[in-house]
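A.B. asks: pasted the sequence and its predicted model underneath.
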Amino acid sequence: MRADRLLSLLLLLQNRGRMTAPELAAELEVSVRTVYRDIEALGASGVPVCAERGPAGGYRLMDGYRTRLTGLTDAEAGSLFLAGAPGAARELGLGAVLATAQLKLQAALPAELAERSRRIQDRFHLDAPAWFRDAEPVPHLASVARAVWEQHVLRVRYRRWNGQVYPGPDAREPGRRLCPLGIVLKGGIWYLVAVAAEEDEDEGEAAARTFGASRTYRIARFLAVETSGETFERPDGFDLAACWEESSQRLEAALHQGTARLRISPRAQRLLPMQFGAAGTRALESAGPPDHEGWVQVEMPVEAQAVAVSDLLRLATEAEVLGPPELRRAVGEAVAVLAERYAAVPSP
């Protein structure tokens, strides 16, 4: 562990030049006293570290010195796909590994390219989670990710969207057996794409070649995760990105059970993409011409009637449901209930 930290310290000085002890401590997530000890250790091993005193002082490497210890380990190389999402790397337990890999890459680059990479890092940042929503706790994410990397069958207990626990409320049950194929981060939410591990009649192990359809599990809903010790072979030709795209389209098609015809105000036209996402944007793209008040008519896919009523009421007085008749009637009934409720004087 200390050897990795010493290498990281060396690469920080090589890549960034002069740095103070508090700056190094912050980067390495150690105390300033630990930095002092590590600087002494580097010097004792023959690395020419120069200490400069004063307000503008700090530590730097002697001019012209460069280390060649920049080879990537397997874990560091594997973490590079998360280089644009440091928050996701931390949640997967790869934060420190990714930081070391990036330092090694910068140290191996020519000076001009290294400076360009630093400028890009300073000017672009990816923040994956959606607005106005706290990140979900995902205590089992690291275990799930490890099973994905190592192709180990998982035994899980899972809380469905309706609150039911699968395979049952008894925590002593072994749990459902899954072959985890990949992890997806969507809008700040972690998902597992997996297939059920079928039992081999002869050996009782996960069947390597008989996979059913993949399913998607929200990792925050895992109540218990256990690695069974069994391994599995991934299906030939499995494409995680294509699988996720197909699953997303199926979900959208299942959710959208009808089409609402709306008349919306200029303000609602600005709200539609924010409140209904891509469906609201597409509805505006095919909107009819505005009337004399600037209102337009749009058609937008909606979910089941109970959900659609709740969603459309978010537009308040900025929208009118024109059809279908049963949806217009349901919205009108909801508005009538609200009007009666708010007409009454609340008791003190």
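C.D. replies: Here it is on my side, so go on.

A.B. asks: going forward, measure contacts between C-alpha atoms and count neighbours the same way
C.D. replies: OK.

A.B. asks: show me what the helix or strand encompassing residue 99 is packed up against.
C.D. replies: In the assignment (DSSP states H and E), residue 99 maps to helix 95-108. Here helix 95-108 touches helix 2-16, helix 74-79, helix 86-91, helix 111-123, going by 3 or more CA pairs under 8 Å, 6 or more residues apart in numbering; DSSP states H and E.

A.B. asks: if we go to 7 Å?
C.D. replies: Under the contact definition 3 or more CA pairs under 7 Å, 6 or more residues apart in numbering; DSSP states H and E, helix 95-108 sits against helix 2-16, helix 74-79.

A.B. asks: list the buried residues in that helix.
C.D. replies: For helix 95-108, a neighbour-count test (16 or more other CA atoms under 10 Å) marks 95-108 as buried.

A.B. asks: want to compare, so here's the second one:
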Amino acid sequence: MVFLEIAAEELQQGMLAAGFANGAAVIRVHCEGLIRKLWSQLLEDPDEQLPWEAPLIDIARNHYGNSDITASLGDLFYFQPGHHGYIARKVEIDRTPEGHPVPTPGRFVQGKDSYRIADATMNECCRLADQLMEALTPPGQQYNERRVTVQRLKYQERFEDFEVLAAMSQNSLARWGRLGFQLDRHRGRLDGPFRHKGVSDMMGAMMMLPGLGKLPGWVNRSLSPKQSRTSNARVIERAHCDERYFTALCGTRENVRTEIQVGKQWIELPVGLTSFAVFPGNLAQRAFGLKPTMHRVVHTGETHPASAINRRTSNVTLLIGGV
């Protein structure tokens, strides 16, 4: 049992925990009405300038960086081949004792103006996160409200655009920074047993050596989980488990897909606008003993006519998580 299907109305304490404990890697929670509502509020509001529509200076002004990229908030421009490749807007919501949402960032610069997500929208996201968190908490354990992350991630339609955006990022660095970028590029190609810190650093350095560089790559390919579908697919976000209690995602896909690791196979995760795909992260393993779901994002290599693409919402993921 890889996928388990339930309706949002059926959620109760421990239901998700039981499903994951019994072997489900992902639980699809069907709630099309809520998803369409949140999608309209968070992706189709013409008053909000999303970062992939914004000038670079607005992205920079809205960036709340962290040494750990996964902990950064605000607007993010992150193109590191094999590791990440997206433009995103990430908000973390805390709550006052009275239950009012307190987002970080609180507002986003839009030229001479600014934008703030409506409290009603943030409350909807928090209610969903609380419902999922309660269902993730096993019976007999106390459920506690957690901070909520709301993320909107945009992946490019053309694979070549990932490359030129990464090249621009690399070109902005000094000499040692460029060398480190190249090392990370090699590390991003590693999978399976070689993706872990330390080992990936050593393998990445070996891949930069003249003559010996091809050997680590061959060993990596022979021991990595098999690719699903076509060999044209290329990894744009490397295999990882989220540092959250849970991840719930929906979205639109043109030529990117999320894959989950099941045994030695990569299986495509159905992502759309009728259900949230929910899976546990590392915090759920520490708190409840639930195995986190390893996943990655790949580009299929397919192309679509520009006239068929909605630049604002194509290849966009809406993610809600408990942190």
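C.D. replies: Noted; the coordinates are in hand. Every value quoted in this text rests on a predicted model; they were computed, and no experiment measured them.

A.B. asks: where does the TM-score land?
C.D. replies: Aligned and superposed, the two chains score 0.21 in TM-score terms (TM-score structural alignment, normalised by the length of the second structure); 112 aligned residues with a CA RMSD of 6.2 Å.

A.B. asks: dump the helices and strands packed on helix 95-108 of the first structure to a markdown table, plus distance to residue 262 of the first structure and mean neighbour count.
C.D. replies: Output for these, formatted as a markdown table (distance: least, CA to CA, whole Å; neighbours: other CA atoms under 10 Å):
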| stretch | distance to residue 262 of the first structure | mean neighbour count |
| --- | --- | --- |
| helix 2-16 | 57 | 18 |
| helix 74-79 | 47 | 15 |
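
A.B. asks: just put these in a markdown table and tack on distance to residue 298 of the first structure.
C.D. replies: Below are those laid out as a markdown table (distance: least, CA to CA, whole Å):
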| stretch | distance to residue 298 of the first structure |
| --- | --- |
| helix 2-16 | 55 |
| helix 74-79 | 45 |
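
A.B. asks: ok, now how distant is the nearest residue to residue 218 of the first structure once chain neighbours are set aside from residue 243 of the first structure?
C.D. replies: Counting by CA to CA, 6 or more residues apart in numbering, residue 218 of the first structure lies nearest to residue 191, which is 4.6 Å off, once chain neighbours are set aside. Separation of residue 191 of the first structure from residue 243 of the first structure (CA to CA, to the nearest Å): 13 Å.

A.B. asks: number of nearby residues for residue 222 of the second structure?
C.D. replies: Using other CA atoms under 10 Å, residue 222 of the second structure has 10 neighbouring residues.

A.B. asks: secondary structure of it: a strand, I assume?
C.D. replies: No. Residue 222 of the second structure: not assigned to a strand; according to DSSP: H, G, I helix; E, B strand; the rest coil it is helix.

A.B. asks: where do the strands sit along the stretch 101-250 of the second structure?
C.D. replies: Counting by DSSP state E, counting those that start in this stretch, the stretch 101-250 of the second structure has strands at residues 101-104, 108-110, 113-115, 148-154, 234-240, 246-251.

A.B. asks: so which elements touch the fourth one?
C.D. replies: Other helices and strands packing on strand 148-154 of the second structure, by 3+ CA pairs under 7 Å, 6+ apart, are strand 84-95, strand 316-322.

A.B. asks: among these, which is the most enclosed?
C.D. replies: strand 316-322 (a mean of 24; mean count of other CA atoms under 10 Å).

A.B. asks: quick one: residue 339 of the first structure is in a strand?
C.D. replies: No. Secondary structure of residue 339 of the first structure (three-state DSSP): helix, not part of a strand.
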